[in-house]
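1. Below are the sequence and a predicted model; questions follow.
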Amino acid sequence: MDGQAAFLLHQPATGHRVADLVVGESNRLRDVLLGLAENPALPTRLFARLIANGDEDVLFTLAHRDQLTLPQVRDLVAVGNPSLTGFMVRIGLVPWPEIPKEQPGRLLDAVLGGIAPAAVWRAVATDPNPEARREVAYADDAPADVITFLVRDLDLQVVASAAANPNLPPELLPHLARHPARSYGRPSPRTRTRHPLCSPPS
């Protein structure tokens, strides 16, 4: 551990001290903070101080840590960063009761993360945003009744994803054969603008 990291470890537990240091030596100190966030032996008392720093890379690095406690998950969600929260929901870090359902996109994240009740799949399948419906139609674990609903969608990309879904009921094939757009090939998932660290930890 270098001198800067040692200095941080022995500072009084105030987020303001960390924030002031970031302003003064942003580049070097940011590397130090990232190193601390990655450190498996990070003391619990420093976790909240790193969150208070607010640097997005630091926040995502903390979210990638193994064996996060529920209080730590809550602290990260409380930051209110939509990209961070969405990532955490999609990889199953946030239990269903803890998901901020009032935030746009969180129900879709919960569905794709496999932690939403079946009724939520149906709710997201009626989302007015066609991109949300496309993601549901593309999901391999989408319930058959949801796929049945989505093959009748007005958006052809939604229909194409639903038609190629492994849970498509076979009895719907005649309906699809009569569809005006019969050339179905499973489209690629929608390209999302993601944080560079927004991938499940290996």
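-> Sure thing, it's come through.
2. From here on, just use CA atoms for contacts and neighbour counts.
-> Fine.
3. quick one, what contacts Ala63?
-> 73, 76, 84, 88 (CA atoms under 8 Å, 6 or more residues apart in numbering).
4. how near is it to Ser83?
-> For Ala63, the distance to Ser83 equals 12 Å [CA to CA, to the nearest Å].
5. for the chain, what's the longest helix?
-> Ranked by number of residues, the top helix in the chain under DSSP state H is helix 26-38.
6. Which positions in the very next helix or strand once past that helix come out as buried?
-> Counting by DSSP states H and E, the next helix or strand C-terminal to helix 26-38 is helix 44-53. For helix 44-53, burial by neighbour count (16 or more other CA atoms under 10 Å) applies to 46-53.
7. now what about helix 44-53, what contacts it?
-> Contacts to helix 44-53, defined as CA under 8 Å, 6+ apart, come from residues 9, 13-15, 18-19, 22, 33, 37, 58-59, 72, 75-76, 79.
8. Out of these, which sit inside strands?
-> Of the contacts of helix 44-53, none are assigned to strands by DSSP state E.
9. Of these, just say which sits nearest to Ala110.
-> Lowest distance from Ala110 to those (CA to CA) belongs to Leu76, with 16.5 Å.
10. here's the one I want to compare it with:
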Amino acid sequence: MSLPLLQIALDNLTIEDAINSVKKAAKYIDVIEVGTILLASEGKKAISEIKKHFPDKIIVADGKIADAGKVFAKMFFENGADYTTAICAAENATMADLVEYSKTFSDNKEIQVEMTTNFTWEQVEQWKKAGVPQVVWHRARDAQAAGVKWGKNDIETVAKLANLGFKVTVTGGVSVEDIKLFKDIPIYIFIAGRSIRDAENPELAAKEFKDEFKKYWK
């Protein structure tokens, strides 16, 4: 199994603060997420500014698109996003539109479906039929705050999604200690936000994730 990529989630409130967060750990970061909070605060300019400062990184616009798929995808992709997220509650027609539109670009734009516990496997089958390449298994921010831990259901769901052929991202308060829980699964990306951004030494914190990946994937 290939080494997972490390993604930093930028849920900062300003572009300047977000750029500074990446600079502190950029050496070990593969993917930069312009988080939903940052998008809401600063708009599409956040994507173009992050891309301008870090042109060699994969950029994800975490728009959690629910409707008007092509409108949002055009906005995000044309401002420098490589990937954009759609929320799992979106209609199948929206997912199909997003996949179709992503293929009109020559530089490998892709859609990620961000999943919550409120989904059905019938939906997953429809995403697969539509050609969705990526899914994100997300332990919600509010669930984390309420003390919800990673459990058997998370591991089994992630494994099933990977077995179906999706490139799977795992997010939701992921710590270095959590990585081993997914060691038998071909994870595409792990996302870390506050555990890197708020660390005393963000570069060291990011390096610890990459070192942990090397224990279980090659």
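-> Sure, I can see it. Keep in mind that this is a model prediction, so the values were computed, not measured.
11. what TM-score comes out when they're superposed?
-> TM-score for the superposed pair, counting by TM-score structural alignment, normalised by the length of the first structure: 0.30. Supporting figures: 114 aligned residues with a CA RMSD of 6.1 Å.
12. Buried subset of the contacts of helix 44-53 of the first structure as a ChimeraX selection?
-> Buried residues among the contacts of helix 44-53 of the first structure (16+ other CA under 10 Å), as a ChimeraX selection:
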select :15,18,19,22,33,37,58,59,72,76
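13. Distance of Ser21 of the second structure relative to Ala96 of the second structure?
-> Ser21 of the second structure sits 34 Å away from Ala96 of the second structure, going by CA to CA.
14. actually Gln123 of the second structure, not the one I wrote
-> Distance, Gln123 of the second structure to Ala96 of the second structure, using CA to CA: 12 Å.
15. Comparing the two, which residue is more hemmed in?
-> Between Gln123 of the second structure and Ala96, counting by other CA atoms under 10 Å, Ala96 is the more crowded of the two (19 against 15).
16. which SS class is that one?
-> Classification of Ala96 of the second structure using DSSP: H, G, I helix; E, B strand; the rest coil returns helix.
17. How about it, nearest residue that isn't a chain neighbour?
-> Of all residues not flanking Ala96 of the second structure in the chain, Ala130 sits nearest, at 5.2 Å (CA to CA, 6 or more residues apart in numbering).
18. again, but for Gln123 of the second structure
-> Gln123 of the second structure sits nearest to Asn92 (CA to CA, 6+ apart), 7.8 Å away.
19. next one: Arg106 of the first structure
-> Computed as CA to CA, 6+ apart, the closest residue to Arg106 of the first structure that is not its neighbour in sequence is Gly86, at 6.3 Å.
20. Now that neighbour: which helix or strand?
-> Assigned by DSSP H and E, Gly86 of the first structure belongs to helix 82-90.
21. who does that helix touch, helix- and strand-wise?
-> Judged by 3 or more CA pairs under 8 Å, 6 or more residues apart in numbering; DSSP states H and E, the packing partners of helix 82-90 of the first structure are helix 56-63, helix 70-77, helix 106-112.
22. Can you redo those helices as JSON lines, where the extra columns are distance to Ala118 of the first structure?
-> Converted to JSON lines, these look like this (distance: least, CA to CA, whole Å):
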{"stretch": "helix 56-63", "distance to Ala118 of the first structure": "27"}
{"stretch": "helix 70-77", "distance to Ala118 of the first structure": "24"}
{"stretch": "helix 106-112", "distance to Ala118 of the first structure": "8"}
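23. Deepest in the core, which of these is it.
-> helix 106-112 (a mean of 24; mean count of other CA atoms under 10 Å).
24. buried ones in the helix or strand just after that helix?
-> Using DSSP H and E, the helix or strand that follows helix 106-112 of the first structure in sequence is helix 118-125. By neighbour count with 16+ other CA under 10 Å, helix 118-125 of the first structure contains the buried residues 121-122, 124-125.
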